[in-house]
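# Based on what follows, work out the 3D shape:
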Amino acid sequence: MANHDPISDMLTRIRNASEKRHATTKIPASRMSQSIARVLQQEGFISSFTEEGEGVSRHLLLELRYSGKHKQPLIRSVQRVSKPGLRIYKNTRQLPRVLGGLGVAIISTSKGVMSDRDARKQGVGGEVLCYVY
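Below you'll find the predicted structure:
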């Protein structure tokens, strides 16, 4: 069965790569995956991402970050919240705090994809895509 949820696919690839302590991981490129990667970079979970390839074979190369000499992954958990079968929307006041602010919720708003912190600052709500911590 084909995966019809590219966001879940992206999060699974990131989760698997960070559990296996890979330096990089490849993700099929889309505007949404670029936006999520940008938020992960702003929040310090990945060091960088680059777009490679042309046309259909475009993909993002994410550079994962690790801490300490034992290379503990900075991304310990990635959870999909809103799914294609059950969308989860929250207004500004209802936006979740992940691990009391230690984690980040990635929200798709009318002003673009952003972290829960930025969405609160700008006073917008939206679809809760995932939690990362």
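
# C-alpha from now on. contacts and neighbour counts both.
OK.

# elements contacting the longest helix seen in the chain?
In the chain, assigned by DSSP state H, the helix with the most residues is helix 6-19. Counting contacts by 3 or more Cα pairs under 8 Å, 6 or more residues apart in numbering; DSSP states H and E, helix 6-19 packs against strand 24-28, helix 31-42, strand 78-80.

# Another sequence for comparison is provided below:
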Amino acid sequence: LQIYLKYSDEGEKIITHLERISKPGRRRYVRKNEIPRVLNGLGICILSTPKGILAGEEARRMGVGGEILCDVW
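So this is what the prediction gives:
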């Protein structure tokens, strides 16, 4: 998984926070109805699902849960 930082025309960061949720010693799994909304929808959570790596909203639409990798906002 590669994440590229994005900057505005003024040079300000667009992505201000990236938080790793699952760690090697502590995995966090969620069902499709337990996928968290990050900052009331302003951010996204990234999940590893049986359908591949998906954003939280996409996983909800597809009806799959999985391991939460990180939150981004």
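
# what's near enough to touch the aligned residue in the first structure for residue 16 of the second structure?
Matched by TM-score structural alignment, residue 16 of the second structure corresponds to residue 76 in the first structure. By Cα atoms under 8 Å, 6 or more residues apart in numbering, the residues touching residue 76 of the first structure are 15, 18, 132, 133.

# hang on, residue 76 of the first structure in a helix?
No - counting by DSSP: H, G, I helix; E, B strand; the rest coil, residue 76 of the first structure is not found in a helix; it is coil.

# Look up the closest residue to residue 8 of the first structure, ignoring the ones flanking it.
What sits nearest to residue 8 of the first structure in space, not counting adjacent residues and going by Cα to Cα, 6 or more residues apart in numbering, is residue 80, at 6.4 Å.

# can I assume the one you found is in contact with residue 131?
Yes - Residue 80 of the first structure is in contact with residue 131 according to Cα atoms under 8 Å; the separation is 6.6 Å.

# circling back: for the longest helix of the first structure, buried residues please.
Across helix 6-19 of the first structure, burial judged by 16 or more other Cα atoms under 10 Å covers 7, 8, 10, 11, 12, 14, 15, 17, 18.
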